[in-house]
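# show me the folded form of this:
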Amino acid sequence: MVKLKKTDAILLAVICLVVVNIVYVQKYINGKSGSKTTPFVSRQTTTPLVNEQENKPGYNFIVQPNLTRNCETKCPNYQDQSHCRIFVFIKSACSGVHKRNMIRSTWASVSYIEGCVFMTTFVMGNPLNDTKAAVKQEMSVHSDILQYDGPDDYRNITTKTLAGMHWATANLKSEDIYISADDDIVVDIIKLQRAIQQFNETRAANSWPEFPIICGLGLMKGFLPHRINKSKWFISTDEYRWPSYPNFCLGGMYATSISVLSQLLEIGRSTRPLHLDDVWITGILRSKLGLPDTMLVTSDHSLSVHLDGFSGMNAEQSLTKVRQNWTPIFNSLTNETCFCN
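Purely as a prediction, here's the structure:
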């Protein structure tokens, strides 16, 4: 039997220890890499942890809208490529079909107005209930739904907004106008279209490199985070540590170009999301992009009416309220308006 020298024995022991550690670490790494994380925020109502360094969700779209909508027969100018195009992405819950139908029968019924194509799309998630078949049936009738395979609850509203942003930047032109809207507002589309024209002229007059962000419901300045955790708008200091937010648009409605939207989306890939989508997108991301407060603009005229979630109203009362606000807008429409929905 060969006897090892003391130094050889020590060296052999060290080598064995190193090998054992390498095997252990490799098993640990393999185990970690084998557990895939979901690209979406949890469907739970509480806010889960989000990777602060990356926000690169892979969106699987179950249902997508039809951009043509076959409007040419009713609206001959609909496909004229020289005209501006306005796309409204409405955040909607799968269960909110009555709200979608109210919108379809009022302000979203307009398809063309004073030289601009006008199109609405409802963005919704994939709920864990039996509404899937109903959504497919609804889509077969209306062709205006964008459904992604992700959460549909309010706490994950930013994820839903991002889904619409991803689809818009992938399918629309850089000069097209993107509008984010809630499903409890009535849009004055004639004033909206004219405001877009006005700010196009303002952009040219001021040599702005991009189209501004139009706050259609309100511009918030010096707004303080809600630190009471029972609040619907609660934000902890871990999520956002500063004493006030950058100026931002209320999320009920805001508009910008697809060009600006794509840049905000790119900034968002390396920025921790907040569940307050309006603060995050038009405040935090805008600020990081470098788009100044002077390009966060409002119109001299009210562009929309907020109906506060139809609080205390049943379906019939909600419809009556929407029609009451829509009627004067409808009566103000010019002959250069076309309906094909």
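
# drop to CA atoms for contacts and neighbour counts, all remaining ones
OK.

# now do the strands in the stretch 151-300 of the chain.
177-182, 185-187, 213-215, 219-220, 248-249, 253-257, 296-297 (DSSP state E, counting those that start in this stretch).

# M165: which of those is closest?
strand 177-182 (8.6 Å; Cα to Cα).

# residues in contact with that closest one?
Under the contact criterion Cα atoms under 8 Å, 6 or more residues apart in numbering, strand 177-182 has outside partners 84-92, 161, 168, 251-258, 261.

# what about stretch 203-212, start to end distance?
7 Å (Cα to Cα, to the nearest Å).

# ok, of the contacts of strand 177-182, which come out buried?
Buried by 16 or more other Cα atoms under 10 Å: 84-92, 161, 168, 251-258, 261, out of those.

# also this sequence, please, to line up against the first:
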Amino acid sequence: MDWVVRNIPSNFLFSTCDDNMVLNLDNFIMSITETVNRQKPASSTCEIADVFPFICVFSFRRSDPPSRDTNNPWSVHSQLYPPNVLPAHCQGGFYTTSVSTIRLVIEKATLTKVMSLDAVWISGIMRQKAGMDANSVIAAPAIDYPGELVRYVEQDIPNAMRKYWTKYSENLSKHNAFVRLR
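Take a look at the predicted model:
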């Protein structure tokens, strides 16, 4: 993320996803466009350079207790994170926000203990420490997608990825997938 904020313009979007997530790019563009439209006031433009929400493409959680079970690979020891409730956050998988938002959040990285739940740490804890309220992390808009937005692949990942990318790319070849949002 440090590289991103030093090298990518603020009005660009930043996405991160696990290596077993397959994105339907057409539907993702629809989701981002819908989010931008919801962010801008009537008869005004919303620049991506403005503080832009974290869009939880895979899973959004309003408030979860952290797991304290040491057998759970996603557990968080109470010495690392004492509160009994996590702030609103994206739960792994895939999320997107603006580079300007990442810049705000990354400034708090050196002041916050690192935890293995990187999506929770970044979109929840560091976001909160940056002064961004719970409304600055949202689920991907529930709109009428033609098919799914994202697919989580658990088994035979190489073949499953190939299968879904082939399926999802059918529509992409019909038009230019590059979209500039304003």
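
# care to give me the TM-score?
Remark: TM-score between the superposed chains equals 0.83 [TM-score structural alignment, normalised by the length of the second structure]; 167 aligned residues with a Cα RMSD of 2.0 Å.

# give me the stretch of the second structure that the longest helix along the first structure matches.
Across the first structure, the longest stretch assigned as helix under DSSP state H is helix 6-34. On the second structure, no counterpart of helix 6-34 of the first structure exists by TM-score structural alignment.

# picking that back up, closest one to A315 of the first structure among the strands of the stretch 151-300 of the first structure?
strand 185-187 (14.9 Å).

# neighbouring contacts of the closest one?
Contacts for strand 185-187 of the first structure (Cα under 8 Å, 6+ apart): I103, W107, G252, L303, S304, V305, H306, L307, V322, N325, W326.

# can you find the partner of the fifth one in the second structure?
So that's S304 of the first structure. Structural correspondence for S304 of the first structure with respect to the second structure (TM-score structural alignment): V150.

# burial measure for the closest residue in space to that match that isn't next to it in sequence, as a count.
Of all residues not flanking V150 of the second structure in the chain, L23 sits nearest, at 4.6 Å (Cα to Cα, 6 or more residues apart in numbering). Each residue near L23 of the second structure was counted by other Cα atoms under 10 Å, and the total is 22.

# same check, this time on the one 3 residues further on
D26 of the second structure has 19 neighbouring residues, counting by other Cα under 10 Å.

# isn't it up against L172?
Yes - the criterion here is Cα atoms under 8 Å, and D26 of the second structure meets it with L172 at 6.8 Å.

# helices of the second structure, start to end?
With DSSP H as the criterion, the second structure has helices spanning 2-7, 25-39, 99-106, 118-120, 127-129, 157-172.

# using JSON lines, lay out those together with distance to P141 of the second structure.
Output for the helices of the second structure, formatted as JSON lines (distance: least, Cα to Cα, whole Å):
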{"stretch": "helix 2-7", "distance to P141 of the second structure": "25"}
{"stretch": "helix 25-39", "distance to P141 of the second structure": "6"}
{"stretch": "helix 99-106", "distance to P141 of the second structure": "19"}
{"stretch": "helix 118-120", "distance to P141 of the second structure": "19"}
{"stretch": "helix 127-129", "distance to P141 of the second structure": "20"}
{"stretch": "helix 157-172", "distance to P141 of the second structure": "19"}
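
# among the ones you listed, which comes closest to F52 of the second structure?
Smallest distance to F52 of the second structure across the helices of the second structure (Cα to Cα): 6.1 Å, for helix 99-106.

# in the first structure, what stretch matches that closest one?
On the first structure, the counterpart of helix 99-106 of the second structure by TM-score structural alignment is residues 258-265.

# quick one: what's aligned to G222 of the first structure in the second structure?
By TM-score structural alignment, G222 of the first structure lines up with S63.

# swap in E138 of the first structure?
In the second structure, E138 of the first structure lands on no residue (TM-score structural alignment).

# ok, now which ones touch A134 of the second structure?
Per Cα under 8 Å, 6+ apart, neighbours of A134 of the second structure: P87, A88, Q128.

# turn the residues you listed into JSON lines, columns for distance to L13 of the second structure and neighbour count.
Output for those, formatted as JSON lines (distance: Cα to Cα, whole Å; neighbours: other Cα atoms under 10 Å):
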{"residue": "P87", "distance to L13 of the second structure": "23", "neighbour count": "24"}
{"residue": "A88", "distance to L13 of the second structure": "20", "neighbour count": "23"}
{"residue": "Q128", "distance to L13 of the second structure": "20", "neighbour count": "20"}
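
# tell me which residue of the second structure lines up with T320 of the first structure.
Match for T320 of the first structure (TM-score structural alignment): N159.

# how much space between its match and D64 of the second structure?
Counting by Cα to Cα - N159 of the second structure and D64 of the second structure are separated by 34 Å.

# what residue of the first structure matches up with M126 of the second structure?
With TM-score structural alignment as the criterion, M126 of the second structure matches L285.

# that match - nearest residue in space that isn't next to it in sequence?
L264 (5.9 Å).

# count of neighbours near the one you found?
22.

# how close does it sit to L17 of the first structure?
From L264 of the first structure over to L17 of the first structure (counting by Cα to Cα), the distance is 50 Å.

# what of D183 of the first structure?
For D183 of the first structure, the distance to L17 of the first structure - Cα to Cα - is 63 Å.

# more neighbours: the two, which one.
Shown here are D183 of the first structure and L17; by other Cα under 10 Å, D183 has more neighbours (23 against 11).

# that one reaches I90, doesn't it?
Yes - using Cα under 8 Å, D183 of the first structure is in contact with I90, at 6.1 Å.
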